[in-house]
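Enquirer: The amino acid sequence is not available; the structure is as follows:
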């Protein structure tokens, strides 16, 4: 990938091109970004779940399944991705995808401006492996949160931070992702203890 492809702007433009169709499948998005790397697709799925799409019934479950499958492949060191055909055929209206891309443009432009190579030891070697493992584990609970609209967006934001850090070799975003994990776990334990 060229350096300009390591930006959220590039990924959003790829989704926007796919959104010109009346309906857009996962395969269409893959065609736009290419299947040379797994992390960009994990990032796209996580970003879409941060958007209002997470309020649609079933989307959180499909996103969780997609991220888990991709993250496991990344943990195993695969360079090109594989998804089952039923996921590749999943479609959403092009207008809805375009609206989500528009919703994400401002925040993503801000994040791109803050990004630069730093703390790179957090994005390579054992830390990369550990982070990808975390990315595979976080979505496991999302299907159970379908009854709470937008709740999976918090987990998706965490995944997006972790994967964006790996994608851009910016360890600060990986750290922010782990901070989100720590805050979420702490809040969960506090709620568990307070209900006793």
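Expert: Thanks, I have the structure now. Just so we're clear, the structure is a prediction, and the values are computed from it rather than from any experiment.
Enquirer: can we go C-alpha only for contacts and neighbour counts from here?
Expert: Fine.
Enquirer: All the strands of this protein, residue numbers only.
Expert: 23-25, 91-93 (DSSP state E).
Enquirer: let's bring in a second model and compare:
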């Protein structure tokens, strides 16, 4: 999957349109996963990228929920570009974690990756991504939510319900930490 993200040799900047042309316009969960994985990497510190990632993830997930056959995104999102060198660093960063995940995923607890539970997972992905523009001023904080989205999306892409469970557990732990912090501050 990471090979699909690789930019062409002559490109100094890579648009989301180019990346999606490599991935395909029917792979809703793959696009969600790739977007979340990019935001887990240090590239998420680039101003505007977490907001763009949220738009992509929410847009793609919403289209899945309404039953679209093909992915559609507005031109201003598709034309958003990132430097080739930064994208390549993000891809290199992701090779280690993705290799680890690749060796550990298999079809298990697959009931958790089918409808109607799949719709709940996609709604959870939307709810997790929506606050990212507000969190963007805090460098790398969106990477925490992107990790949860990545775990859920890995579960959907590979039909491995264990990763769905891990994604919900991560969100639960994140929510508990935020709630405890909130109680201490107020």
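Expert: Happy to help now that I have it. From a predicted model like this one, the values you see are computed outputs, not experimental measurements.
Enquirer: Minimum distance to residue 125 of structure 1: which of the strands of structure 1 has it?
Expert: Nearest of these to residue 125 of structure 1, taken as CA to CA: strand 23-25 at 33.5 Å.
Enquirer: What separation do you get for whatever residue of structure 1 lines up with residue 57 of structure 2 and residue 171 of structure 1?
Expert: If you follow residue 57 of structure 2 across to structure 1 using TM-score structural alignment, you land on residue 67. According to CA to CA, to the nearest Å, residue 67 of structure 1 and residue 171 of structure 1 sit 21 Å apart.
Enquirer: Any idea how many residues pack against the counterpart of residue 195 of structure 1 in structure 2?
Expert: Taking TM-score structural alignment, the alignment pairs residue 195 of structure 1 with residue 185 from structure 2. The burial count assigned to residue 185 of structure 2 is 7, neighbours taken as other CA atoms under 10 Å.
Enquirer: Residue 120 of structure 2 pairs with which position in structure 1?
Expert: Under TM-score structural alignment, residue 120 of structure 2 pairs with residue 130 in structure 1.
Enquirer: returning to what we had before: please identify the deepest-packed of the strands of structure 1.
Expert: Scoring the strands of structure 1 by mean neighbour count under mean count of other CA atoms under 10 Å gives strand 23-25 as the most buried, with a mean of 19.
Enquirer: Could you give the residue range in structure 2 aligned to that one?
Expert: Counting by TM-score structural alignment, strand 23-25 of structure 1 corresponds to 13-15 in structure 2.
Enquirer: cool, and stretch 168-177 of structure 1?
Expert: Mapped onto structure 2 with TM-score structural alignment as the criterion, stretch 168-177 of structure 1 occupies residues 158-167.
Enquirer: and if you look at stretch 109-119 of structure 1?
Expert: Using TM-score structural alignment, the residues of structure 2 aligned to stretch 109-119 of structure 1 are 99-109.
Enquirer: sorry, back to before: need the contact partners of the match of strand 23-25 of structure 1.
Expert: 7, 78, 79, 80, 81, 82, 83, 84 (CA atoms under 8 Å, 6 or more residues apart in numbering).
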